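[1] Predicted model, plus sequence, below.
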Amino acid sequence: MVLVAIIAIVLSSLILIKSADWVVDSTRRLGKDTKIGNFALASILLALATSLPELFVGISSALSGQPTLSLGNLLGANIADIALVLGVVGVFGGVIVLRTHQDEKIKFTMQRNLLIALFAGLLPIVLLWDRSLSRVDGVLLLLFYVGYVSGFFQKRVFSNAEVDAGSKGSFWTRLLEGIETGKGGVRGDLLRFLAGILVLIVSARVIIFAASFIATSLGVPLILVGLSILAIGTTLPEIAFAYRSIKENAPNLALGTAVGSAVTNASLILGVVVLISPITVAARREYLLAAITFALVVGIFWLLIRTGLKINRLEAGVLLLVYIAFIALEWLGFRLF
């Protein structure tokens, strides 16, 4: 059975990569049709779409009375969204370069979202100080996400970043107009986008189930499965999508999805999970290493963005090594206190 699980992981990974091609192509066309920049589009829509595996895992674990599994998954996925995704893409896909006619504006937008991602990632840790996440905490997390999205979809935010100066109306207005009129092939692009996301999610779920089966067969603790195997598995859509984005010379999509997914996981998804089933942890040391690692990863990424609009292979390697070290310490049972 373990051999069957390994074969399932390999085949699903191939399907995952192919479906990422569909999503990249359709997203770029949607961005062009609606005159919304790639980074802005990826930070909201793509981040939400590629975070659906985490959402499904979270709801399932909450309904089954095991929300701690989802907490571990989301904490691990947030680290993976930046360190693993950009690390793997940078090392194996080549230098990640942001080059547009509005580099400084894109840089400002990226730095702004990194600060939001850092705050979003640390907010659950602060709320966990009493070793529990209540439904009130869940409401606060959801309100944070609503504020994040509403701020992003104000026209002035897009005009300061990547939207064309001559465009009129909000993103939703232009998208709905395109669907109603069929202008610019919006309907077809949207269908391809949704189909690609669906295949991404299904193939990722197969990988998650197979990896979890292998882990439980080996007697791996549940919290460790969430922090490592599930976190990596639910981040596979982001990895596949980011890799294809770099190969298609659309780095804004890769970076926007990675940062946006971190915000989505820490606020929207965790908020939903906590509303369904409040979380209680035995001791702060169970999540302290993950919290410090997340802050370290975002800090490193912040420095890379501040020093230039690119991440070379060496810098991506540093992010990847930090992630590998985190996983190794978790599996070795290391605790700070």
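    Good, I have the coordinates.

[2] Only C-alpha atoms from now on, for both contacts and neighbour counts.
    Fine.

[3] Show me what the helix or strand hosting residue 287 is in contact with.
    Element membership for residue 287, per DSSP states H and E: helix 285-307. Helix 285-307 is contacted from outside by 72, 75-76, 78-79, 82-83, 107, 110-111, 114, 118, 121-122, 125, 310-311, 315, 319, 322, 326, 335-337, using Cα atoms under 8 Å, 6 or more residues apart in numbering.

[4] just the buried members of the residues you listed?
    By neighbour count, with 16 or more other Cα atoms under 10 Å, the contacts of helix 285-307 hold 72, 75-76, 78-79, 82-83, 107, 110-111, 114, 118, 121-122, 125, 310-311, 315, 319, 322, 326 as buried.

[5] In strands, which of the residues you listed appear?
    310, 311 (DSSP state E).

[6] let's bring in a second one:
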Amino acid sequence: MQNILFIVLGLVLLIMGGNWLLKAAVALSLRLSIPKIVIGMTVVSLATSAPELIVSIKSALNGLPDLALGNVVGSNIANLALVLGITVILGTIEVKKSFYTTDWPVMMLASLLFFGFIFFDGELQRYEGVIMVISLVIFLVYLLRFQKTAVVDELPEDDVLLPLYKTILFFCIGGVALWGGSELLIKGAVGMANAYGVSERVIAVTVVSVGTSIPELAASIIAVIKKEKAISLGNLIGSNIFNILAVLGITSIITPIRVMDERLLSNDIFWMLGVSFLILPLVLIPRGLRLGWRNGILLIAVYAIFVYITIS
């Protein structure tokens, strides 16, 4: 029970801390007169990935590499199977053309790059992390130059210029919350793994990853309740791209990540690749560029099978 409490409190602090950091980062960027489109693609994206980044870095530094890797792999699976599945059950999503011209190909390339780096030697080296971060920068530059319309709406609704003291306060509180939340989450995850006799990887790709996907899920449900356009597939794919190239890239630059539980390589990473690939035929067949409730049921079923196989 204590471990579950640690995990829940950790996730709450991570989500709140990420939100506070996001507010501060956007406010500071506006104060520095950085164009909103640049803020949307860089500051906002990095700030919203802060919980995953902090958890992965601290896990790797604490000698828990499977928690760092499992968090990202599991989160990517959860985003496209669980979160997207629930979203399209609640409301049909019209998929933009940029899905198959930019978003999906880049996500698959990032996923395959990660696979190539880690599958054969079981380790994500520093130079590989550098390549991943450089790849992300190239992708962002491409978006800013050629896909501006795809990133105009990246800013949150409350992108207002906060007073300087509030900006500093949000930065400080957000940073402390992220640090404290990651400590509690990691402690709870390790404790739960020990209590149930499973590896940290199992907890990471199920409990932790779903927890760090809560913001995306909440945004989807709120959008449906408000009868607004649900969170776009592009945003979820963008989250997956950042998880791989930014979170794992930066983490492996700080400290190389070595796989401890081989099932990350024999099971989880193939599920991530499979779910990522599955989205393409679901979008294009049968009606084209649309995802509805039938697709949602299929995606949730796929996620349920993944979880069952993982914990069994």
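    Yep, that arrived. What you are looking at is a predicted structure, and each value in this text was computed from that prediction instead of being measured.

[7] Any idea what the TM-score is?
    Between these two chains, after superposing, the TM-score reads 0.75 (TM-score structural alignment, normalised by the length of the second structure); 292 aligned residues with a Cα RMSD of 4.2 Å.

[8] Identify each buried residue in the helix holding residue 287 of the first structure, please.
    Applying 16+ other Cα under 10 Å to helix 285-307 of the first structure flags 286-287, 289-291, 293-298, 300-302, 304-305 as buried.

[9] of the residues you listed, closest to residue 180 of the first structure?
    Residue 180 of the first structure lies nearest to residue 305 out of the buried residues of helix 285-307 of the first structure, by Cα to Cα, at 39.5 Å.

[10] Check the alignment and tell me where the closest one lands in the second structure.
    The pairwise alignment with the second structure assigns residue 305 of the first structure to residue 283, based on TM-score structural alignment.

[11] For the nearest residue to its match once chain neighbours are set aside, list the residues it contacts.
    Computed as Cα to Cα, 6 or more residues apart in numbering, the closest residue to residue 283 of the second structure that is not its neighbour in sequence is residue 289, at 5.1 Å. The contact partners of residue 289 of the second structure, taken as Cα under 8 Å, 6+ apart, are 94, 95, 96, 97, 283.

[12] how about the residues you listed in a markdown table, adding distance to residue 125 of the second structure?
    Output for the contacts of residue 289 of the second structure, formatted as a markdown table (distance: Cα to Cα, whole Å):
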| residue | distance to residue 125 of the second structure |
| --- | --- |
| 94 | 39 |
| 95 | 36 |
| 96 | 36 |
| 97 | 35 |
| 283 | 35 |
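
[13] for those, which one is nearest residue 189 of the second structure?
    Among those, and counting by Cα to Cα, the member closest to residue 189 of the second structure is residue 283, at 35.1 Å.

[14] From residue 126 of the second structure, how far out is the closest one?
    According to Cα to Cα, to the nearest Å, residue 283 of the second structure stands 36 Å off from residue 126 of the second structure.

[15] what about the strands in the first structure?
    Going by DSSP E, the first structure shows strands at 96-97, 132-133, 279-280, 310-311.

[16] CSV please, covering the ones you listed and showing distance to residue 204 of the first structure.
    Converted to CSV, the strands of the first structure look like this (distance: least, Cα to Cα, whole Å):
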stretch, distance to residue 204 of the first structure
strand 96-97, 25
strand 132-133, 28
strand 279-280, 26
strand 310-311, 27
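
[17] Could you say which one of the ones you listed comes nearest to residue 68 of the first structure?
    Nearest to residue 68 of the first structure among the strands of the first structure is strand 279-280 (6.3 Å), distances taken as Cα to Cα.

[18] Need the contact partners of stretch 132-146 of the second structure.
    Identification of contacts with stretch 132-146 of the second structure by Cα under 8 Å, 6+ apart yields 37-38, 41-42, 110, 113, 150-151, 242, 244-246, 249-250.

[19] So for the spatially most central residue of the first structure, what's the nearest residue that isn't a sequence neighbour?
    Centroid check for the first structure by Cα atoms, centre = their mean gives residue 261 as the closest residue, at 2.7 Å. Spatially, and ignoring its direct neighbours in sequence, residue 261 of the first structure is nearest to residue 47 (4.5 Å; Cα to Cα, 6+ apart).

[20] Against residue 41 of the first structure, how distant is that neighbour?
    9 Å.

[21] out of those two, which sits in the busier spot?
    With other Cα atoms under 10 Å as the criterion, residue 47 of the first structure and residue 41 differ in neighbour count, and residue 41 comes out ahead with 27 against 24.

[22] gap between the helix ranked longest in the second structure and the chain center?
    Of all the segments of type helix in the second structure, defined by DSSP state H, the longest one is helix 164-196. Offset of helix 164-196 of the second structure from its chain centre (Cα atoms, centre = their mean, to the nearest Å): 17 Å.

[23] before we move on, the earlier item: restricted to helices, list the contacts of stretch 132-146 of the second structure.
    Going by DSSP H, the helices hold 37, 38, 110, 113, 242, 249, 250 from these.

[24] so the first one sits right up against residue 150, yeah?
    So that's residue 37 of the second structure. No. If you go by Cα atoms under 8 Å, residue 37 of the second structure and residue 150 don't touch, sitting 9.7 Å apart.
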